[in-house]
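# need a structure here:
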Amino acid sequence: MTLTSFGPANRIKRSAETHPLTWRLRDDGEAVWLDEYQAKNGYAAARKAFADMAQDDIVQTVKDSGLKGRGGAGFPTGVKWGLMPKDESINIRYLLCNADEMEPNTWKDRMLMEQLPHLLIEGMLISARALKTYRGYIFLRGEYTTAAKHLNRAVEEAKAAGLLGKNILGSGFDFELFVHTGAGRYICGEETALINSLEGRRANPRSKPPFPAAVGVWGKPTCVNNVETLCNVPAIIADGVDWYKSLAREGSEDMGTKLMGFSGKVKNPGLWELPFGVTGRELFEDYAGGMRDGYKLKCWQPGGAGTGFLLPEHLDAQMYAGGIAKVGTRMGTGLAMAVDDSVNMVSLLRNMEEFFARESCGFCTPCRDGLPWSVKLLRAIENGEGQAGDIETLLGLVGFLGPGKTFCAHAPGAVEPLGSAIKYFRPEFEAGIAPTRAVVPPLAKPIVAGA
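Just a heads-up that it's a prediction; the model follows:
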């Protein structure tokens, strides 16, 4: 995993003015622990929030900044915070960090937790102050063992420094923070499935409403935010709304910067902090270096396996939610994947749908039965045993499992790449349909014994 500088060819160095998420990173890739983090202005934003800002002012500042969720859904963070109850008599509230990063082709949160664990803790501390939550949990993907180790060490460092626990910074505010490792289910990326899992229940999504802000963990008001989302909070508090908004490129409706990346057979696969509004072409050519010698770009996904495929001519789209929507799909997590010209799309989709079918919680029928059905059809087509009508059936499944047709967004995300692959590469699917077998017509009259 690499994280290079803001500008092409390393001409522009990371700085606090342009890289709120990554300017503190060490060149050797080692974690930034408490002493170094504080030497790099760490926890200054938390001290400002505790000393100089009312709790509602913190919420309003985040709302005014235009910060949106960085986990893929893109819901406005300040609006979500505003849903938490105002009733001061409710003294048990929770803040959950969604660190169950299981989206294929996505690894941005892992980098933040492994190398800048205190940035996440500071973001959660400020958020807890704003939301009046007394306890927080980092729900971490179980396979992220290094992140778990680093986060637990950072939590202990923060406790010893009086930045977590009782009477933080002499404010009278208490906040405990725990790292909870999950058992490894993709569905836990959905916030209510995450809550069920944290409670020790099966990881099924919950019916909404009520929303977690009203009835969340153990029935109490709860706010769930993504790792990268929470890591944006300290810079917003420290440097203000106008500065944060100025980071995005002209034309972008999303504010600030975003961790973006490219995987696949590109020359320089990696992860970079870039302003919203850069084009896919800049990301692909200037940062990822284009395709490796001998390979040609066939198509690409802009933000994880649950986003639709785009063609090379779509690279000029701006990388923000509305910009990617203009070319027919979603921004997702912002970590793109290049598909080279040696890849058969049927095989790729069969592999993807196998993952999504396996990770379905099984709660609702369209997802539970529809995704395995798509795998069965794709496997037959892949083996040259598809039947006439199979492609139409797959497209029917894309519609039946689309937005609003299932209990949560798992199935719509699973079939979005399938629909786009058939749209752009239908001949590859048609090539797997077996020739129609000759059918022997029935006899005109039944043969009667003895006739």
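
# all contacts plus neighbour counts: C-alpha atoms, from now on.
OK.

# okay, which residue is most central for this structure?
residue 71 (3.3 Å; C-alpha atoms, centre = their mean).

# quick one, helices of the stretch 201-350 of the chain?
Using DSSP state H, counting those that start in this stretch, the helices of the stretch 201-350 of the chain run over 227-239, 241-246, 280-281, 321-325, 345-359.

# how about JSON lines for the ones you listed, with distance to residue 433 and mean neighbour count added?
Formatted as JSON lines, these follow (distance: least, C-alpha to C-alpha, whole Å; neighbours: other C-alpha atoms under 10 Å):
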{"stretch": "helix 227-239", "distance to residue 433": "44", "mean neighbour count": "24"}
{"stretch": "helix 241-246", "distance to residue 433": "52", "mean neighbour count": "17"}
{"stretch": "helix 280-281", "distance to residue 433": "34", "mean neighbour count": "21"}
{"stretch": "helix 321-325", "distance to residue 433": "32", "mean neighbour count": "20"}
{"stretch": "helix 345-359", "distance to residue 433": "12", "mean neighbour count": "20"}
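
# residue 305: which of these is closest?
Among the helices of the stretch 201-350 of the chain, the nearest to residue 305 by C-alpha to C-alpha is helix 345-359 (7.4 Å).

# next secondary structure after that closest one?
Of the helices and strands lying after helix 345-359 in sequence (DSSP states H and E), the nearest is helix 365-382.

# angle of that following helix against helix 345-359?
Interaxial angle of helix 365-382 relative to helix 345-359 (axes from the mean of the first three to the mean of the last three C-alpha atoms, to 10 degrees): 150 degrees.

# one more, for comparison:
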Amino acid sequence: MKAVVGLGSCGIAAGAGKVFEQFEKEIGAKNLNINLEITGCVGMCHLEPIVDIYDDEGNMHRYVKVPADKIAEFLDDILNKGKSEGYLISQIDKESQEKQVKIATGRCGYIDPEDIEEYLANGGYKAIEKCLKDLSPEEVIEEMKVSGLRGRGGAGFPTWFKWNAAYQQNETPKYMVCNADEGDPGAFMDRSILEGDPHNLIEGMMIGAYAIGSEEGIIYVRAEYPLAIKRLEKAMDQAREKGLLGKNILGMGFDFDMRIKAGAGAFVCGEETALIASLEGERGMPRLKPPFPAQKGYWAKPTNINNVETFANVPWIINNGGAAYAAMGTEKSKGTKVFALTGKIKKGGLVEVPMGIPIKDIIFDIGGGILNDKAFKAVQMGGPSGGCIPAELVDTSVDYESITKTGAIMGSGGMVVMDETTCMVEMAKFFLDFTRKESCGKCIHCRMGTKRMLEILERITEGEGKKGDIELLEYLAVQIKDGSLCGLGQTAPNPVLSTIRYFRDEYEAHINDKKCPSKQCKNLVTYTISEENCVGCTLCAKNCPVDAITGSRKEVHIIDQELCIKCGKCYDVCKFNAVIVE
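Okay, the predicted model is just below:
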């Protein structure tokens, strides 16, 4: 029997580390014949801690939300009855996994990310071996062209084109760089791959390096990902021990090694020239293009940069053929895409689906729908650089062109789901505040323009909006887009523009009526107590943090509007629907 505990960051945060420790104690104390192993995130973050039990016939039984303090009973039940019904994964959750097509995340949650032998046993490093034995660099690039793989970091630029541009350069050395910075709020696609299948990234980079003629790779990963860095370092050490990194790899005359650069978590370093500047020890600020990194990148040498998910698709493409990859997806958006589902969603986590699937299917079929069965309002795609797609466009196909038409972008794959209680003006303010803080300051339009836009949004949400504010936001947005050097500034106004486009009535209600339709902006809501519904239970008064509520027991209570801080605690605790929010 084998027990596998999911120890990705999400699992550890949910208590999987303690679950693993309790398994060790019980197995040791009772001398049980159980092999205890670890794995990464399988994508069902909402069900962590997850434990997979493999019986003696090799059948896998998945258990979810396994509590650390119940491991003794859990194990006893399994050993005596063969299964512990209370924690078995539901059929619905099983089906949500079966609706996905996993390529980049195919091994995540199933193999031990800290054991190269498991990667090798599951077809690992066969793709680079195939390249070195059977394919020339030109043929590798051609296979990538046939696959139609586009960069998964946000821009969606054809991978083969970037590789070919670097291959065509005669100057050496050449560098193969992985952007693993992942700065979007709510995004954790790359982190899960790094933690769950680090060798897949290494192999993908090796193939890219062979194609362009590079002998050195650099993984630029945010320092806030300590577990990912730890597992990457271990994977690289193991690969070197096996002769899969270093000199004369597989005895085929190919030299390639790599190292990790821990970044400080600057969002602007998602832009490739800013990332290169950071690698060189400079402040992360974008440079003019051309020359492009393929011509003059790291230390002015030919450099190729792709993100984690892009590289994670490469070994599969080489092993199965570019045509097999191109058979999935749409005409212009091939293959699969990994998304991080967060926000007001029942089943938050990681999903990988074929391009072309409707947004609706991801949110409702795989994600289980909206939390607490509230009405779906919008989904934010593309992070701070993206936009909000409203409920009426939920049938939009997930492909680069269709998403762009809505005013959002595919981005790296964040999906923040919003329900009827979300204030769209507040949401736009949140993302704009993020990009304002992350602006490197090089371009005055980005540095000052985002600040001015944020000030207007703050006024609107505080009840001080005025006529012409919407038009001024739209004017500033155009100026920022036109006057910014890099993608951060060029896309920073997107959340504001998209919310104005689809939710203009909310802006107008904030400005003209001094009301927040979603009842979220504190300065624009009023809490009162209904005389008809109040039974005088005193629960609201007892929970008010500023003693703004008065009234005797079994009498109608009153809220002092001058003292009320609009915290909503009275609304949350009232069991008789007596607290009214207007």
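
# stretch 336-347 of structure 1 corresponds to what range in structure 2?
Taking TM-score structural alignment as the measure, structure 2 aligns residues 415-426 with stretch 336-347 of structure 1.

# between the helices of the stretch 201-350 of structure 1, which one is nearest to residue 407 of structure 1?
helix 345-359 (14.5 Å).

# mean deviation of that closest one from structure 2?
Following superposition, helix 345-359 of structure 1 is found to deviate from structure 2 by 1.3 Å on average (mean C-alpha distance after the TM-score superposition for structure 1).

# what's next to that helix, contact-wise?
Contacts with helix 345-359 of structure 1, where a contact means C-alpha atoms under 8 Å, 6 or more residues apart in numbering, come from 185-187, 305, 367-368, 371-372, 374-375, 378-379, 381-382, 410-411, 414-415, 417-418, 421, 425, 428-429.

# give me the residues contacting the strand ranked longest in structure 2.
The strand that spans the most residues within structure 2, counting by DSSP state E, is strand 254-263. Applying C-alpha under 8 Å, 6+ apart, the contact partners of strand 254-263 of structure 2 are 132, 181, 206, 209-210, 214-223, 229, 233, 236, 245-249, 278-279.

# which of these fall in strands?
216, 217, 218, 219, 220, 221, 222, 246, 247, 248, 249.

# how many other residues sit next to residue 33 of structure 1?
18 (other C-alpha atoms under 10 Å).

# likewise residue 80 of structure 2?
Residue 80 of structure 2: 9 surrounding residues under other C-alpha under 10 Å.

# for the helix or strand encompassing it, packing partners?
Per DSSP H and E: residue 80 of structure 2 is located in helix 71-81. When contacts are defined as 3 or more C-alpha pairs under 8 Å, 6 or more residues apart in numbering; DSSP states H and E, helix 71-81 of structure 2 sits against helix 16-30.

# quick one: contacts for the counterpart of residue 66 of structure 1 in structure 2?
Structural alignment (TM-score structural alignment) places residue 66 of structure 1 against residue 148 in structure 2. Contacts for residue 148 of structure 2 (C-alpha under 8 Å, 6+ apart) come out as 158, 159, 322, 325, 326, 332, 333, 334, 335.

# residue 3 of structure 2: which element?
Short version, using DSSP H and E: residue 3 of structure 2 is in strand 2-6.

# pull out the buried positions in that strand.
By neighbour count with 16 or more other C-alpha atoms under 10 Å, strand 2-6 of structure 2 contains the buried residues 3, 4, 5, 6.

# okay if I get the residues you listed as JSON lines plus distance to residue 345 of structure 2?
Formatted as JSON lines, those follow (distance: C-alpha to C-alpha, whole Å):
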{"residue": "3", "distance to residue 345 of structure 2": "30"}
{"residue": "4", "distance to residue 345 of structure 2": "27"}
{"residue": "5", "distance to residue 345 of structure 2": "25"}
{"residue": "6", "distance to residue 345 of structure 2": "22"}
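
# out of these, which comes closest to residue 288 of structure 2?
residue 6 (43.8 Å).

# so what corresponds to the closest one in structure 1?
Counting by TM-score structural alignment, residue 6 of structure 2 has no partner.

# wait, residue 6 of structure 2 sits on residue 53?
No: taking contacts as C-alpha atoms under 8 Å, residue 6 of structure 2 lies outside contact range of residue 53: 11.4 Å.

# need the contacts of residue 148 of structure 2 in JSON lines with distance to residue 28 of structure 2, can you?
Putting those into JSON lines (distance: C-alpha to C-alpha, whole Å) gives the following:
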{"residue": "158", "distance to residue 28 of structure 2": "52"}
{"residue": "159", "distance to residue 28 of structure 2": "50"}
{"residue": "322", "distance to residue 28 of structure 2": "48"}
{"residue": "325", "distance to residue 28 of structure 2": "46"}
{"residue": "326", "distance to residue 28 of structure 2": "49"}
{"residue": "332", "distance to residue 28 of structure 2": "55"}
{"residue": "333", "distance to residue 28 of structure 2": "51"}
{"residue": "334", "distance to residue 28 of structure 2": "49"}
{"residue": "335", "distance to residue 28 of structure 2": "45"}
